[in-house]
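Novice: What follows is a predicted protein model with its sequence.
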Amino acid sequence: MVTTPTGSKRKPVLRRNPAATATNGTGAVTAKTGPATEKPARKTAAAKPAKPPSLIERFLVFLEGSGRSATGSSYYTILGATLALTAIGLMMVLSASSVESIAAAAGSDAGAATTFDLFLKQSMFAAAGVVAMLGLSRLGPPHYRFLSWFLYGVAVILLILVLVIGKEVNGNKNWIEIGPITGQPSEAAKLAMAIWFAAVLSRKGRLINEWKHALIPVVPGGGILIVLVMLGSDLGTVIVMGMIMVAALFFAGAPLRFLGVLAAGAAVGAVLMSLVSSNRSSRISAWLQLDCSTGLCDQANAGMYALASGGWLGVGIGQSRQKWNWIPEAHNDFIFAIIGEEFGLLGTLVVVSLFAVLAIATVRVTMRHTDPFIRIVCGAILVWIIGQAFVNIAMVTGLLPVIGVPLPFISYGGSSLTFTLAAVGVLLSFARKIPESEPTAP
């Protein structure tokens, strides 16, 4: 008898599945393919299919640009949209101001030398703005934080000088004239506000949820700039500056109830300013078609006629009829009406689309950064440019009363164009270096 030695371990016997073996012609056993030793695994519950993202989630991913290049795309999108809008603006200033330039040339000794006067001035400011834009795009957040209080102080000084030595145009005292150059310090104040608000609010952290930290020193400090502009009777600029303040608080994370109270107070203030001024109250009456006997509705009606006569494709560049002294300030506040007349609905949609592209690219930059300073600056500049464009287009199309707000990049105005391009330079400085998005798990 053969016995197994004590303490020895048997080798495990490999059981073969009868179905896994077969005999060949010689009687040798051959193995079939497939596992021979393992029992069939138990059936597991089928994994539930992943829930498709909602429309809101897809829209947020689209805005954020997830899966796309972290650098380059937003930078060149912002730059391209800005340069395209600026080029359209120069072309339309040349077209819309040609009648006034020719009339001025006929009554001056310079003759043809002043025919393109407004266009040449706007071109020089555009060149200066592009240089400022490219220069500011090379700076970084530490530079802007360092300059924030300096820019705020300069803005206060310039706005005080406007009240002392400023020039009044159409009832608004908002210009400083130095030799042949006339500028609006309030345009510089908009950029200073955006940077100063960000520098102050980015230090608050979670304290932003308390009303005293959310509103102080932003509301008193911004209120000083707004009151200085208000003393010059420029309600349109005051509204835009108020939008910048609310946007900065929103992107800083202030509670919505604080923003609601602030917005309601601003609305009440705007109504009171309109009621105490005969000029503003008459504009509201004209907007509501309550009093058109003295020609108060002529500008708005001529703007609507220009948009209507443009049709789908327009009457052609330079062929506008409403710019022949039918629309006052055709090259300024109502330049969008000239675009609609000469290029039709298609031309207006191109302009609106470029502003939309600029807005989407800016939102992408804002969402990809985690630094609160950058997010607040980008949000404030975004609301400034896009909000002002909305107000101007709504004013031309009759949705809002005429309040004298220019169309960014396009309306005539050297200081407005220069500082709007400078604000885009700040956006470009943050778009140049965007943090890489975290890789998602497969």
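Specialist: Sure, I can see it. Computed from a predicted structure; not experimentally measured.

Novice: use CA for all of it now, contacts and neighbours both
Specialist: Noted.

Novice: check contacts around K173.
Specialist: K173 makes contacts with 162-163, 166-167, 232-234, as judged by CA atoms under 8 Å, 6 or more residues apart in numbering.

Novice: T182 belongs to a helix?
Specialist: No - counting by DSSP: H, G, I helix; E, B strand; the rest coil, T182 is not part of a helix but strand.

Novice: sorry, back to before: can you tell me which of the contacts of K173 has the most neighbours?
Specialist: V162 (23 neighbours; other CA atoms under 10 Å).

Novice: is it true that it touches I176?
Specialist: Yes - taking contacts as CA atoms under 8 Å, V162 lies within contact range of I176: 5.9 Å.

Novice: what residues are shared contacts of the two?
Specialist: Shared contacts of V162 and I176 (CA under 8 Å, 6+ apart): P185.

Novice: Comparison target below:
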Amino acid sequence: MDKRRPRVPASPEQRRPRLHAVEDQEPEHTEPHPAGLTPTSPRQQTRPSQRAARGEHSTVRTAAGAARTTPESARTAPETTRTTPGAGADGSAGRSWKAQRETTRKDRVQRFWHFVEEGNPYTTFWLLLGSALALTIFGLVMVLSATAVEAVGTPDGAYGVFMRQAMWAGIGLVGMFSVAFMPRGWLKKLAWPAMVLAIIGLALVLTPLGYEVQGNRNWIRIGPLNGQPSELAKLALCLWTGLVLARKGHKVRELQHTIVPVLMPGAALVFAFIMWGRDLGTALIFGFFLAAMLFVSGTKARYFLVAGATGIIGAVALALMSPNRTVRIQAWLGLNDACSLPQDFCYQSEQGLYALASGGFWGVGLGQSRQKWNYIPEAENDFIFTILGEELGLLGALTVLLLFATLALGMFRVASRSTETWVKITTVGIMAWVIGQTFINLAMVTGLLPVIGVPLPFISAGGSALTSNLVAVGVVMNFAQAQRVDARSRAGTRPSKPTGRNQAGKKTGKKAGMTSRRKPATV
């Protein structure tokens, strides 16, 4: 049995002389201790700077009682300076947290631009394809939801409009993939014939084949098929204008080369036929992407000022000359005269805002819209975004906007990375057309612009519009595919299929550590 007495801890009075003895040995090293730190050995009484030089750490008890080990240099730093880890005792060697946050933000922006300009060229093709397919699927679902109620009593049934839209989507997808993988030289050869066919189609609107819808005469009917030639003219004008401006090169900075033949007679004929049909919304889109293409080609800025002023004066004059457009502008301005008419031009915009407001964040549910029950005129066309916002809520609306942003990012990557002038100008024109039309439609349904009859790309019902949008994306995909091939040729190698045999003719396998041989690419 162990008869030794248990060890009793020393009292504070017994420890005090011992502490004084340590302080008497090194009085010049004594410093006030931080709150909550109690020295237990002579080593803790050494100068903090000496301990920091030796790389030692001290343990500090926090208010919660947890031990926190920090370098001595960080303990002795001024409390008023918030420094980053590794900063000096006076804070001069470190950076403040605001500077670090600003640097982090700049790094993110630099990484984003590096992805846009120097990222993997294979990504661009899939960005374009994925966003276009997703938007098309969104459009088919929303067309079915918006038209099923009103189409029940029609001869085609509840799914008639949806089936026609799905048929045109299939035609557009076939056209998109066909254009995406055709030789790039064919697109140049098709530019002039496409422009001629577009002008002929616009001229047919003025013949007995054309008919009027909602005050705009921009439709033609040939047998069981009907469509808008102006939608196909958008793509034709993009291809033709890009080719002409690229061939002119630096001469486009001169006024005569800017006017002939891009503006006169090319764009002038297109604008004349469109305005003859009183389609002001389509004319605005044509003017927007045409100005973007001229800007990228290097046209002088003062020409845009003159053309912009002329365009604004002409648009105002055309709006005042048409009673229908005048009343719509009055309804947009909120004048009581327009809203009190029997037609009630404020009704469509008000019902659209009601639909967006009732959707909330999550929406009322797919197919559960109340405003599509004959409350919103043309719910499946120009105002389909309001049905989308009501059924899918803010979350669904933001998802669609994110898909459009992804599509714009892919097009911008193609334009910024291209070394061929024709590719750059044409891509900018298509991007300005699709994204500009999207913004105009969203501004129209939210009340920021008057109702001018502009559909939402890929989403609104309409076979000719959907087909032209998909084929336009196919053109940009063709350019992205060419950039992939160029990047592969610059690398000088292309992965070949493994043959399973080495140069001696013997079979090889993964265990032998053999890799596939590479051979020069042939483009």
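Specialist: Perfect, I can see it now. Small disclaimer: the values here were computed from a predicted structure and weren't measured.

Novice: what's the counterpart of G398 of the first structure in the second structure?
Specialist: Aligned counterpart of G398 of the first structure in the second structure: G447 (TM-score structural alignment).

Novice: I'd assumed S349 was in contact with that match.
Specialist: Yes - contact criterion CA under 8 Å: G447 of the second structure and S349 qualify, at 6.8 Å.

Novice: For those two, work out which one has more neighbours and name it.
Specialist: Neighbours were counted for G447 of the second structure and for S349 using other CA under 10 Å; S349 has more, 22 against 16.

Novice: R75 of the second structure versus the more buried one, what's the distance?
Specialist: Distance, S349 of the second structure to R75 of the second structure, by CA to CA, to the nearest Å: 64 Å.

Novice: swap in G227 of the second structure?
Specialist: According to CA to CA, G227 of the second structure stands 76 Å off from R75 of the second structure.

Novice: what's the answer for A397 of the second structure, then?
Specialist: 51 Å.

Novice: and what of L144 of the second structure?
Specialist: 67 Å.

Novice: Same drill for those two, tell me which one is more crowded.
Specialist: Legend: neighbour count by other CA under 10 Å for L144 of the second structure and R75, higher for L144 (22 against 17).

Novice: quick one: the longest strand along the second structure to the first structure mean distance?
Specialist: The strand that spans the most residues within the second structure, counting by DSSP state E, is strand 216-222. Average distance, strand 216-222 of the second structure versus aligned residues of the first structure after superposition (mean CA distance after the TM-score superposition for the first structure): 1.0 Å.

Novice: Which stretch of the first structure is that strand matched to in the alignment?
Specialist: Residues 172-178 of the first structure are where strand 216-222 of the second structure aligns, with TM-score structural alignment as the criterion.

Novice: Would you check how far apart T362 of the first structure and V352 of the first structure are?
Specialist: Taking CA to CA as the measure, T362 of the first structure falls 15 Å from V352 of the first structure.

Novice: who's more crowded, those two?
Specialist: T362 (27 against 17).

Novice: Kindly provide the distance from the equivalent of the more buried one over in the second structure to L403 of the second structure.
Specialist: With TM-score structural alignment as the criterion, the equivalent of T362 of the first structure in the second structure is M411. Applying CA to CA, the value for M411 of the second structure to L403 of the second structure is 13 Å.
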